[in-house]
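Mind folding the following:
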Amino acid sequence: MSATTTTSRPQGGGGGGFGRIPGMTAPVSKPKSFGSSARRLMGRLRPERAKLVAVVALGVTSIGFSVAGPKILGQATDIIFNGVLGRLRHVPGAGIDFTALAHVLAWVIGLYLTSSVFSWAQGWLLNGVVQRVVYRLRSDVEDKLHRLPLRYFDGQPRGEVLSRVTNDIDNVAQTLQQTLSQLLTSVLTVLGVLVMMFSISPLLAVIALLVIPASAVITARIGKRAQKLFVAQWKNTGVLNSHIEEAFTGHQLVKVFGRQRESEAEFRRRNDELFGAAAGAQFVSGLIMPAMMFLSNLSYVVVAVVGGLRITSGGMSLGEVQAFLQYSRQFTQPLTQVASMANLMQSGVASAERVFELLDAEEQKPDATDAVPVEDPAQRRGRVEFENVSFSYRTDQPLIENLSLVAEPGHTVAIVGPTGAGKTTLVNLIMRFYELDSGRITLDGVDITRLRREDLRSQVGMVLQDTWLFGGTIRDNIAYGKPGATDEEIVAAAKATFVDRFVRTLPDGYDTVIDDEGSNVSAGEKQLLTIARAFLASPSLLILDEATSSVDTRTERLVQNAMAALRSSRTSFVIAHRLSTIRDADLILVMESGQIVEQGTHDELLEARGAYYRLYSAQFAATA
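Sure, this is the predicted structure:
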């Protein structure tokens, strides 16, 4: 077993685990335009083309019956007006023809009833379309998260990612649900009403059409300003969520260090920024509705005046003018509705941009097409070799350069050094959480890049310094290391790692339900559960990252015995700050500022009186 390395420069962090790398910030990208993002969002409706055609057909039928109503009602008005006028002129036999009036009203009722039925069918079908589109969007985002490299999450606050996955997708769903139906209905209504208006009076129709260019100009100018504010609103929402997530995750530390006021002040500052962006976006986009209402009323007045003049000149009947006034209101109302939806559409597209940025993020390199099949577990040896490996988190800050080392099967390699020295980086590279800049790492002689990540990681058991448990029973949390494990295997792993002794004291034993943060068990017990999980998996390669950092001294001694049994016949990489836990390691690597500065056994390194000796003396000087 050997290790060699050449000069390496200090890193920018990254050696301390899976947290955010200092110096790295979330990528800043210029927001996409409203048009391109909206087209991309609409493009996700393509799989529902057939159903959308049916939706349009139902909408055309519904609107067709609906817009025919005012013209027929105009006939009813003419029947009443002519009858009353005949009586006033004392025309013999004149009067209201109630039979004809009843037929006209029956037709109108039938038309509106039929229109309502088709409108309901359209809404029901469109609702299914929208829900399936959002379902696929959520699935795509979920799949994308599993394909993203760890580097992406290092550069993104956790609350920001959660905001994109939850708040932004929910906002997109709400936007599609509320705007698609109303937008389709509004467009069809405008087209249908235009046909009826031109059939009654081309002159009045042209007057009514003058509203459209004015509306388009107002909507475009106001909407362009509102879009920037909506982007800022959802960006600030993500920042605020990130702060809240951090504050509540570490609420005990906030209270211990008396930082409630600072945390509240930070919340108020970020909340004020969100308030300013959201209020500005709603105010600017809200200007569209009053402007459209003004244009609508102005058009209505002009049409009424011109229509009155046409009646007096005999060019139109009262019923036709009444019908046209109804159409005029029906014509401007959809335009007003579209304008009122502008703020919702701007907000939804801004959220869609953020989701698309996540979907467009650079993915980890795909597994090799000619991936080497996994050997039979009985044939796995666990020999790990680094061959001239170079790696850096940032191109301008090299971390590891030309590192070569060999970990023989069944041996234990301990990695020690101060915090931030790059210890965890080495095991991250073995797991392919990051890709190498150059060189290669082999497992049993096979380049790990030629293995499927799933197959590679199935051979590795890992116990992290930061424990992770999910909401479920203790039995489920242990069995996470080996799906389908029997109760006997779970209990055996628990006994071997000294979990069984405290589980037996719980009222429900292995069926005790713990929450996702494990708040109803101690920190040491949580770490024991993660060790039992790794024990049950029985991997050929074991990685222990400060696996006993949260247990007491007596339990640590017991766990060390269990870990010794767990490490037997398998290669182990042990990251440790407590040097007492790695005295029996076959090889100890001492890292400082990203370099391996010493290597050897415990006794050899003490005799050398170098970096390891200084670390050892610092820990045990008080005892000595």
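
drop to CA atoms for contacts and neighbour counts, all remaining ones
OK.

Asn271: which element?
helix 260-286 (DSSP states H and E).

All the strands of the stretch 101-250 of the chain, residue numbers only.
Here the stretch 101-250 of the chain has no strands by DSSP state E, counting those that start in this stretch.

try the stretch 451-600 of the chain
Counting by DSSP E, counting those that start in this stretch, the strands of the stretch 451-600 of the chain are 460-463, 472-473, 513-514, 541-545, 571-575, 587-592, 595-600.

Columns distance to Glu525 and mean neighbour count on top of these, output as a markdown table?
Below are the strands of the stretch 451-600 of the chain laid out as a markdown table (distance: least, C-alpha to C-alpha, whole Å; neighbours: other C-alpha atoms under 10 Å):
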| stretch | distance to Glu525 | mean neighbour count |
| --- | --- | --- |
| strand 460-463 | 13 | 22 |
| strand 472-473 | 14 | 16 |
| strand 513-514 | 12 | 18 |
| strand 541-545 | 16 | 24 |
| strand 571-575 | 20 | 26 |
| strand 587-592 | 28 | 23 |
| strand 595-600 | 33 | 21 |
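
can you put the ones you listed in a markdown table and add distance to Arg158?
Below are those laid out as a markdown table (distance: least, C-alpha to C-alpha, whole Å):
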| stretch | distance to Arg158 |
| --- | --- |
| strand 460-463 | 22 |
| strand 472-473 | 23 |
| strand 513-514 | 23 |
| strand 541-545 | 22 |
| strand 571-575 | 26 |
| strand 587-592 | 29 |
| strand 595-600 | 30 |
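
mind checking how far Gln337 is from Ser296?
For Gln337, the distance to Ser296 equals 11 Å [C-alpha to C-alpha, to the nearest Å].

more neighbours, the two?
Between Gln337 and Ser296, Ser296 has the larger neighbour count (other C-alpha atoms under 10 Å), namely 21 against 17.

Now name the helix or strand holding the more buried one.
helix 288-312.

Against which helices or strands is that helix packed?
On a contact count with 3 or more C-alpha pairs under 8 Å, 6 or more residues apart in numbering; DSSP states H and E, helix 288-312 meets helix 202-209, helix 211-249, helix 318-340.

I'd say Tyr613 and Leu606 touch.
Yes: counting by C-alpha atoms under 8 Å, Tyr613 does reach Leu606; the two are 5.0 Å apart.

on that earlier part again, who wins for proximity to Gly524 among the strands of the stretch 451-600 of the chain?
Within the strands of the stretch 451-600 of the chain, the stretch nearest Gly524 is strand 460-463; the backing value is 13.0 Å (C-alpha to C-alpha).

Could you also give me the structure for this next sequence, so I can compare it with the first?
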Amino acid sequence: MTTTVEAAEDLEELPHPAEDEDIPVPPGAARTLLRELLGPHRRRIAGAMLVILVQQAALQAGPLLVAVAMDRGIPALRDHRSGPLIAVIAAYLGCAGVSTLLQRAFIRLSGRINQDILLDLRGRIFRHAQRLSLDFHERYTSGRIISRATSDVDALRELLAEGLQELLTVILSVFYITVVLLLMDWRLGLAALVSFLPMYLIIRSFRRRSLRVYRRSRTAVAAVIVRFTETMNGIRPVQAFRREAANDESFGVVNRQSAAATADGLLEMARYVGLSRATANTWITGVVVLGAFLVTDGSLELGVLTAFVLYLRRLYDPIDQLAMFLNSYQSAAAALEKMAGLLAHEPTVAEPAAPAELPATTIKGREVAFHGVRFAYRTGKEVLPSFDLVLPAGQTTAVVGATGAGKSTLAKLLARFYDPTSGRLTLDGIDLRELSTAELRRGVVMVTQESFLFSGTVAENIAIGRPGATRAEVEQAAREIGAYEFISELPDGFDTDVRKRGGRISAGQRQLVAFARALLADPAVLILDEATSSLDVPGEQAVQRAMRTVLAGRTAVIIAHRLSTVEIADRVLVMEQGRIVEDGTPADLISGQGHFADLHQAWRDSLV
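All right, here's what the predicted structure looks like:
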């Protein structure tokens, strides 16, 4: 029964058919990000540019040397002078060798730069995603963030690895060849340059059309990752409620949308390549015909025309390379835009400019006070109307109420996952907004119902509470909580890998590990959010014993549905529609005629 209820709760967390909106991108954010990524590598980029500049000069000398061989070397050979032709051949081989070596050097240098940029970018995304406030992660699915760090980064990698080299090759080829053509024969050179106008129009049309396609493609890919990730995370309710067919249908929708966007991109590229090749072939034919007339009337040498044809082929062949670059560029531009939007998104819970420090105290707990605190979510719905509340240092306060009463929101404000819409929340008189995150996390710790454990050993998971703790301190925390015995019985004791989400141990054992983590952190304020709601009776009793240990002397807030958990509290707050409707000791409220007394009686009746 418990499994079915948990599965039903998990099922509510699965994504709905309407995916969440894209993260907004501030104007200029993509360009700013690109400058920040390239900035530290300016010197190496300049060196790579110099290498490719010389490499292209050596490569483009080939047709010119062919012309010299035909018009100078071969006539000299007929006169029994082989020196000019040998010199031209040697120069040709030398240029080819230099071009090959410099190409290799450019690929190695640019490859190192690319990997450093991608390493920096992935790290930025990971670090920034951890900094973003809870409201961001509740509005945007984890799959969308994963898409930024995977498929979007891969799109940029393809551009950096291949696209930029293709672009540089095209630009330098066009520059070198244009100069040489004009110097060889200005008439044919101008005829070739006229072709740049229709080529420009074709490229501009492709760029505009494909950018829209690739923006849609990046969104579609993110939707596929979101659907896949969220479904796998909710695999238990999926199987429990036989959602496989429905999920397959919804995944098919986003999968087909992604395939359609990719197909549209390929069609745009095919259209571009077809038009550009037709234009190039038409112009080459025209230039060759014009050159033939000039050769026949003696105003142009045959070797020059041959070199011209070779150069024209080299001038128009990179058009296909340009198409591949534009293909990679549009995809990478759309991806960079989305990554820039994520990185430009600032946490709503901001670090203070001049952080304050909590005053020294001789007791474990600290006073918590809500002064005119009001909270509403971004949708505008008010969850907590303005209220005042003081929790004395060392007091354990239980907060009860129906689902949606505002209990967890109150806890999230105290943990500063959110800031109040108005009012102040203080810790020993200091506004939480004045404390650095590190200072706040040392003073306030939250233990949730999920008791999330990371892949790794039991000891590593406990030590999250205080990373600098010794092994002896970790084991002592487990012993005080009552977790030492079951941990010692695990296959490798404290070195046992709990695996994904702590799946190797039971829910009650995960809760005890979470309490050991909290005890080791030694906070002044401890928040327990539904800490026993998913446990059976023996597990709940073990956790309650641990709770008494960890709560001793601390200021504590317990969010609870089970009234058995409330019995250890010094004070009970009953919430209804965001308001505190009852406030008193458990004994006083039970003996009264209020809502808590009714809840308590209903609970006792359920035990009979």
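
Superposed, what's their TM-score?
Superposed pair, TM-score by TM-score structural alignment, normalised by the length of the second structure: 0.92. Supporting alignment: 597 aligned residues with a C-alpha RMSD of 2.6 Å.

Next, the buried residues of the helix holding Asn271 of the first structure.
Across helix 260-286 of the first structure, burial judged by 16 or more other C-alpha atoms under 10 Å covers 263, 267, 270-271, 273-275, 277-278, 280-282, 284-286.

Next: stretch 511-531 of the second structure.
Buried-residue list, stretch 511-531 of the second structure, by 16+ other C-alpha under 10 Å: 511-531.

Give me the neighbour count for the aligned partner of Ile319 of the second structure in the first structure.
With the correspondence set by TM-score structural alignment, Ile319 of the second structure lines up against Leu335 in the first structure. Close neighbours of Leu335 of the first structure, defined as other C-alpha under 10 Å, add up to 24.

how far away is Leu335 of the first structure from Pro366 of the first structure?
If you measure Leu335 of the first structure against Pro366 of the first structure using C-alpha to C-alpha, the figure is 49 Å.

do the same with Leu469 of the first structure
For Leu469 of the first structure, the distance to Pro366 of the first structure - C-alpha to C-alpha - is 29 Å.

Between those two, tell me which one has more neighbours.
Higher neighbour count among Leu469 of the first structure and Pro366: Leu469, with 21 against 10, using other C-alpha under 10 Å.

Aligned counterpart of Val399 of the second structure in the first structure, please.
Superposed on the first structure with TM-score structural alignment, Val399 of the second structure falls opposite Ile415.

my read is that match is in a strand, agree?
Yes: the assignment for Ile415 of the first structure by DSSP: H, G, I helix; E, B strand; the rest coil puts it in a strand.

quick one: Ala478 of the second structure and Ala514 touch, right?
No: counting by C-alpha under 8 Å, Ala514 is not a contact partner of Ala478 of the second structure; they are 9.7 Å apart.

what sits against Val543 of the second structure?
Contact analysis of Val543 of the second structure by C-alpha atoms under 8 Å, 6 or more residues apart in numbering lists 508, 511-512, 532.

Show me which of the residues you listed is closest to Ala155 of the second structure.
Proximity to Ala155 of the second structure was ranked across those by C-alpha to C-alpha; first place goes to Gln511, at 41.5 Å.

Can you tell me what the closest one aligns to in the first structure?
Matched by TM-score structural alignment, Gln511 of the second structure corresponds to Gln527 in the first structure.

next one: Arg579 of the second structure
Alignment note: Arg579 of the second structure maps to Gln595 in the first structure; criterion TM-score structural alignment.

Any buried residues in the helix holding Ser296 of the first structure, and which?
Judged by neighbour count using 16+ other C-alpha under 10 Å, the buried positions of helix 288-312 of the first structure are 288-289, 291-293, 295-296, 299-300, 303-304, 307-308, 310.

And the match of Arg579 of the second structure, how far from Ala421 of the first structure?
Here Gln595 of the first structure is placed at a distance of 8 Å from Ala421 of the first structure (C-alpha to C-alpha).

In which helix or strand does the equivalent of Val55 of the first structure over in the second structure reside?
Under the alignment (TM-score structural alignment), Val55 of the first structure pairs with Ala48 of the second structure. Taking DSSP H and E as the definition, Ala48 of the second structure sits inside helix 42-68.

name the helices or strands packed onto the lengthiest helix in the first structure?
The longest helix of the first structure (DSSP state H) is helix 98-147. If you count contacts as 3+ C-alpha pairs under 8 Å, 6+ apart, helix 98-147 of the first structure packs onto helix 49-88, helix 169-200, helix 342-359.

nearest to Arg259 of the first structure, of those helices?
Here helix 342-359 is closest among those (C-alpha to C-alpha), at 32.1 Å.

From Leu150 of the first structure, how far off is the most centrally placed residue in the first structure?
Residue closest to the average C-alpha location in the first structure (C-alpha atoms, centre = their mean): Val165, at 1.7 Å. Applying C-alpha to C-alpha, the value for Val165 of the first structure to Leu150 of the first structure is 17 Å.

again, but for Leu451 of the first structure
18 Å.

Likewise for Glu408 of the first structure?
Distance, Glu408 of the first structure to Leu150 of the first structure, by C-alpha to C-alpha: 28 Å.

Over to Gly69 of the first structure?
In this view, Gly69 of the first structure and Leu150 of the first structure are 62 Å apart by C-alpha to C-alpha.
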